[in-house]
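In: below is the structure, and that's it, no one-letter string:
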């Protein structure tokens, strides 16, 4: 049970890191996530059932997510469509794209198909249980992604991304095209989200076009919960708290799913809980900001 919570939390932490990139770094509210998450899942499932190597499937899923992000950024840049509407348009179109990839089916099971996790379990042999082998694998994957992001944000381009989210005009003055940065940033963000969807499909044993419903809310909740755990402006701690927030969010959802019946709560109420968590996080953040200003003024 405990290892399952951590595994799911780590899988969704990859998605939350993508959401963190657009919402916190780029200041680009992006709803493409609800479409790119199942996109990664259906690409992965189709690739596996076609007999392709799982690593190749992961690369395809990541590439598909990057292309989805490119479409959103291009709609925003070229047509001057607001962030949210551009994301909604891409998300809506991706629903049909995902069904097409699944050959006009809504879902695809991965029974008797070799996945990354079956290879990990086989490699572990009888040394450790399968659940713990999966946990160790995802810890390694998430840490690798986190370290790659930390290194990226310390490069010149990474620093420019941070500046873009704070002051786009300043980036223009420096001779950098914000449209190009948004194209790259939103693409990378959705690539991570699709990669998370690919891992989720393998862990759950199926891909479904509806896997992305409410994913952006889960990502936001993870980001905001992490902000309560660690307060810092250092990028290494910022990415760490996103990961911890995703695990905490999954733990809260688990408690609501398995113990909520004591208060007549059903699985249908989980999205309500996620929304309340975000609202509470925003309220506490505003309270802290007001309190901080009052303290400074005093």
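Out: That came through fine. All of these numbers come straight from a predicted model, not from anything done at the bench. Numbers count the residues shown, from 1 in each chain.
In: hey, let's count contacts and neighbours off CA atoms from now on
Out: Noted.
In: show me where this protein has strands.
Out: 107-109, 206-208 (DSSP state E).
In: so which of those gets nearest residue 9?
Out: strand 206-208 (18.1 Å; C-alpha to C-alpha).
In: what's in contact with that closest one?
Out: Strand 206-208 has contacts (C-alpha atoms under 8 Å, 6 or more residues apart in numbering) with 38, 41, 42, 45, 106, 107, 108, 109, 110, 111, 201.
In: ok, structure two:
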């Protein structure tokens, strides 16, 4: 059981980076960005192809980051400059990325068995594969959380947050909301691509289909993190996202251990997200008297 939980924690840390990327668009910018389904696979594809071509795994991961940034930029331009709705812009980029990812890999999947990865130096120190992923995952997550906490406290970061909250007020202050949205989308997809690169190296393969359903997994982790671990301030929100991603992976590991078919995982995740997003409505039905008093009825 301990090994199952450790495996879930290791995977949760890597998916936490993707969850933070989803949070930036979904919560901060108030955009449902489906680009991430293509970007996750793109990060994995770039890293895998670069590593098998002899590139240093850290340089390959950085290259995956660049690919993710460009994917986010594409969605941002489609939405802000060509005035295509945000949801449709993400779908268009996601569809395009499927073909691009196949071009990058040259085939549907690439094996990374017996190749050097970002975890190799920890494994060479004697750590098991799972512990190596946990250690490096923690390092990446801590660096990203600290960077984002600093970044969103700057004038530029505050303008991005304000754009999601009240774009009319931001425009009244002379800030270009289109640029803020593009930066947010670029940053979000860059993080998702890093997550994809790290996941591919931990599972020793990249697959063109590995991003399918990732937006739902990201939303589930966001909701679980907010519900269970709160959202008192911005730093605690970032930490709650990490804990939410880990908790989600532990839940999945436990339900699989209890005998749930693996084919039902996406259905289970969709139901979990639907219930979590519907909680405010359920609370309204459960507390009609209290709400009526607040409204003065």
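Out: Perfect, thanks for sending it. None of the values given here were measured: they were computed from a predicted structure.
In: give the closest residue to residue 80 of the second structure in space, chain neighbours not counted.
Out: Distance criterion C-alpha to C-alpha, 6 or more residues apart in numbering; nearest residue to residue 80 of the second structure, sequence neighbours excluded, is residue 178 at 5.5 Å.
In: around the one you found, how many other residues sit close by?
Out: When neighbours are defined as other C-alpha atoms under 10 Å, residue 178 of the second structure has 18 of them.
In: now swap in residue 35 of the first structure and tell me
Out: The burial count for residue 35 of the first structure: 33, using other C-alpha under 10 Å.
In: what about it, distance to residue 67 of the first structure?
Out: Distance of residue 35 of the first structure to residue 67 of the first structure, computed by C-alpha to C-alpha, to the nearest Å: 12 Å.
In: tell me the contacts of the residue in the second structure that residue 7 of the first structure lines up against?
Out: Aligned by TM-score structural alignment, residue 7 of the first structure pairs with residue 10 of the second structure. If you count contacts by C-alpha under 8 Å, 6+ apart, residue 10 of the second structure has them with 130, 131, 133, 134, 137.
In: considering those, which possesses the most neighbours?
Out: residue 133 (28 neighbours).
In: helices or strands up against the lengthiest helix in the second structure?
Out: Counting residues, the longest helix in the second structure under DSSP state H turns out to be helix 177-203. Counting contacts by 3 or more C-alpha pairs under 8 Å, 6 or more residues apart in numbering; DSSP states H and E, helix 177-203 of the second structure is packed against helix 2-23, helix 36-52, helix 57-80, helix 155-165, helix 167-172.
In: what about these, which gets the closest to residue 292 of the second structure?
Out: Between those, helix 155-165 lies closest to residue 292 of the second structure; by C-alpha to C-alpha that is 27.0 Å.
In: between that closest one and helix 177-203, how many degrees?
Out: 100 degrees (axes from the mean of the first three to the mean of the last three C-alpha atoms, to 10 degrees).
In: tell me the average deviation of helix 155-165 of the second structure from the first structure after fitting.
Out: Superposed on the first structure, helix 155-165 of the second structure shows a mean distance to its aligned partners of 0.9 Å (mean C-alpha distance after the TM-score superposition for the first structure).
In: check the offset of that helix from the chain's centre.
Out: Distance of helix 155-165 of the second structure from the chain centroid (C-alpha atoms, centre = their mean, to the nearest Å) equals 20 Å.
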